[in-house]
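> coords below, sequence missing:
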């Protein structure tokens, strides 16, 4: 995905990273199964982790880089579209401090913020959008939530592996996560999401023809 953005003449990459600074001693070369085993051992000593199950599929799909991210926009002369993603390693994210959603709206029946762990965010653009996994007992796979300041956290119908699959297609175009929620994108807070998705779905099938954008177009239409 990083290379797709870098090599596309229609995309300007402002900043990207693959956190592979410590190629020999860091997490990059360690099997995810080994990391998962360590996390399970640590979790056994934490009362708040009682009953929490880690989806074994994450050992197949998860990132082996300590961190990966990109901040980009379409080139001059094209319809304006921007995007960003910044992903920590999943198992590192699980033990991070819950993200601050201070100033974010509160949806009815919203999740307890203490259960959230950030798995994606926008540190360069400062949009306030973040995605988080919910550390919740007796739930497998763990839920993925998305939050913007205008709405607060909303549950998606993605698991972590599904999140990564969708990110590969959307490249982090702003607001893509809401295509996987039950919100009405006709509501005021989502007008900018709709416009961004319309541009993405108009451009990306030509820029990245190896990906299928029809399912995302169907999701957008279903939420108008």
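That came through, no problem. All figures in this text were calculated on a predicted structure; none of them were measured in a lab.
> CA atoms for contacts and neighbours, from now on please.
Fine.
> residue 37: neighbour count?
11 (other C-alpha atoms under 10 Å).
> could you do the one 5 residues further on as well?
Other residues within reach of residue 42, judged by other C-alpha under 10 Å, total 12.
> which residues does it contact?
The contact partners of residue 42, by C-alpha atoms under 8 Å, 6 or more residues apart in numbering, come to none.
> now do residue 217
residue 201 are the contacts of residue 217 under C-alpha under 8 Å, 6+ apart.
> that one: which element?
helix 214-222 (DSSP states H and E).
> and if you look at residue 147?
Residue 147 belongs to strand 144-148, assigned by DSSP H and E.
> go on, residue 201?
Per DSSP H and E: helix 191-207 holds residue 201.
> you'd agree residue 91 is up against residue 37?
No: if you go by C-alpha atoms under 8 Å, residue 91 and residue 37 don't touch, sitting 10.2 Å apart.
> check which helix or strand the residue nearest to residue 72 when sequence neighbours are not counted maps to.
Take residue 72 and drop its neighbours on the chain: the residue closest to it by C-alpha to C-alpha, 6 or more residues apart in numbering is residue 13, 4.3 Å away. Element membership of residue 13, judged by DSSP H and E, is strand 11-18.
> packing partners for the strand holding residue 147?
Counting contacts by 3 or more C-alpha pairs under 8 Å, 6 or more residues apart in numbering; DSSP states H and E, strand 144-148 is packed against strand 130-134, strand 152-155.
> can you say which of the ones you listed is nearest to residue 207?
Nearest to residue 207 among the helices and strands packed on strand 144-148 is strand 130-134 (25.6 Å), distances taken as C-alpha to C-alpha.
> what packs against that closest one?
strand 116-121, strand 144-148.
> can you list the ones you listed in JSON lines and add mean neighbour count and distance to residue 58?
Shown next, in JSON lines, are the helices and strands packed on strand 130-134 (neighbours: other C-alpha atoms under 10 Å; distance: least, C-alpha to C-alpha, whole Å):
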{"stretch": "strand 116-121", "mean neighbour count": "25", "distance to residue 58": "13"}
{"stretch": "strand 144-148", "mean neighbour count": "25", "distance to residue 58": "13"}
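> for comparison:
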């Protein structure tokens, strides 16, 4: 029995020492994904020269570029994007490098995807554009960048919420979200577009005692 216990412990120890990528695959399984996770440009370039498919996917559906985006690996992402990686390739939960960079506020990667064919109309598993989670999470510069790129500021997701509604309903009403509300107002977002229950952004702000956001909305003519 002791012998089997020792063998089992050794196996567990060996497995624990194997590094994993952001998408859950062991690094040894997919070299391109491993290189992206480690931000190893030389390895990426070598693999590309050997003819490795740049948009090959792991079991989660993630490409190497999405793995690089998960970890905000700027050098790897730049190399892959400039080599032609698909910035819109979605994994099994409908994340793409573009959508994930927007949602997580990975601004430099987001800008690279925007300059290499990002689909501004693409949506995540919640039916939202990149602007909606960026607004919810308080990524001010990301919101500014997406607005400038031309994302639809009034897109409604599966929950019945716009970026403006999420910036109020799912926020703490603090300075970052106040600035985002101001940016959305400046971008001509429909400030009176209600949720599915007919509750407007102004009503949500008042119910949460978000006084500064309430002032911004009232000044813009919200009802």
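Noted; the coordinates are in hand. Small disclaimer: the values here were computed from a predicted structure and weren't measured.
> please state their TM-score.
Superposed pair, TM-score by TM-score structural alignment, normalised by the length of structure 2: 0.33. Supporting alignment: 125 aligned residues with a C-alpha RMSD of 6.0 Å.
> circling back to that earlier point, and the helices and strands packed on strand 144-148 of structure 1 as CSV, adding mean neighbour count and distance to residue 167 of structure 1?
Shown next, in CSV, are these (neighbours: other C-alpha under 10 Å; distance: least, C-alpha to C-alpha, whole Å):
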stretch, mean neighbour count, distance to residue 167 of structure 1
strand 130-134, 25, 12
strand 152-155, 24, 17
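> would you turn the ones you listed into TSV with distance to residue 67 of structure 1?
Shown next, in TSV, are these (distance: least, C-alpha to C-alpha, whole Å):
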stretch	distance to residue 67 of structure 1
strand 130-134	15
strand 152-155	23
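> quick check: which of the ones you listed is nearest to residue 165 of structure 1?
Per C-alpha to C-alpha, nearest to residue 165 of structure 1 of these: strand 130-134, 14.4 Å.
> what's the angle from the closest one to strand 116-121?
The directions of strand 130-134 of structure 1 and strand 116-121 differ by 140 degrees, with axes from the mean of the first three to the mean of the last three C-alpha atoms, to 10 degrees as the criterion.
> which helix or strand contains residue 132 of structure 2?
helix 131-136.
> tell me the helices and strands packed up against that helix.
Using 3+ C-alpha pairs under 8 Å, 6+ apart, helix 131-136 of structure 2 sits against helix 97-104, helix 140-149, helix 163-169, helix 175-186.
> out of these, which is closest to residue 4 of structure 2?
helix 97-104 (44.4 Å).
> which secondary structure elements does the closest one contact?
Looks like helix 97-104 of structure 2 contacts helix 64-70, helix 107-114, helix 131-136 (3+ C-alpha pairs under 8 Å, 6+ apart).
> now do the longest one: which elements does it pack against?
Okay, so that is helix 107-114 of structure 2. Partner elements for helix 107-114 of structure 2 (3+ C-alpha pairs under 8 Å, 6+ apart): helix 74-82, helix 97-104, helix 140-149.
> on that earlier part again, among the helices and strands packed on helix 131-136 of structure 2, which comes closest to residue 204 of structure 2?
helix 163-169 (6.6 Å).
> measure how the helix or strand encompassing residue 83 of structure 1 sits relative to strand 130-134, angle-wise.
Secondary structure assignment for residue 83 of structure 1, by DSSP H and E: strand 82-88. For strand 82-88 of structure 1 against strand 130-134, the angle by the same axes, to 10 degrees is 40 degrees.
> what angle sits between strand 82-88 of structure 1 and helix 191-207?
90 degrees.
> circling back to that earlier point, so can I have TSV of the helices and strands packed on helix 97-104 of structure 2 showing distance to residue 100 of structure 2 and mean neighbour count?
Below are those laid out as TSV (distance: least, C-alpha to C-alpha, whole Å; neighbours: other C-alpha atoms under 10 Å):
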stretch	distance to residue 100 of structure 2	mean neighbour count
helix 64-70	7	29
helix 107-114	8	21
helix 131-136	9	28
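> tell me which of those sits nearest to residue 175 of structure 2.
helix 131-136 (12.4 Å).
> number of residues surrounding residue 6 of structure 1?
So residue 6 of structure 1, with other C-alpha under 10 Å, has 16 neighbours.
> from residue 38 of structure 1, how far off is it?
Distance, residue 6 of structure 1 to residue 38 of structure 1, using C-alpha to C-alpha, to the nearest Å: 35 Å.
> equivalent analysis for residue 148 of structure 1, please.
32 Å.
> could you do residue 74 of structure 1 as well?
41 Å.
> ok, residue 86 of structure 1 next?
Taking C-alpha to C-alpha, one finds residue 86 of structure 1 at 24 Å from residue 38 of structure 1.
> looking at the two, which one has more neighbours?
More neighbours surround residue 86 than the other of residue 86 of structure 1 and residue 38, with 22 against 12 (other C-alpha under 10 Å).
> which residues touch the nearest residue to that one once chain neighbours are set aside?
Distance criterion C-alpha to C-alpha, 6+ apart; nearest residue to residue 86 of structure 1, sequence neighbours excluded, is residue 69 at 4.1 Å. Residues in contact with residue 69 of structure 1 (C-alpha under 8 Å, 6+ apart) are 2, 16-18, 84-87.
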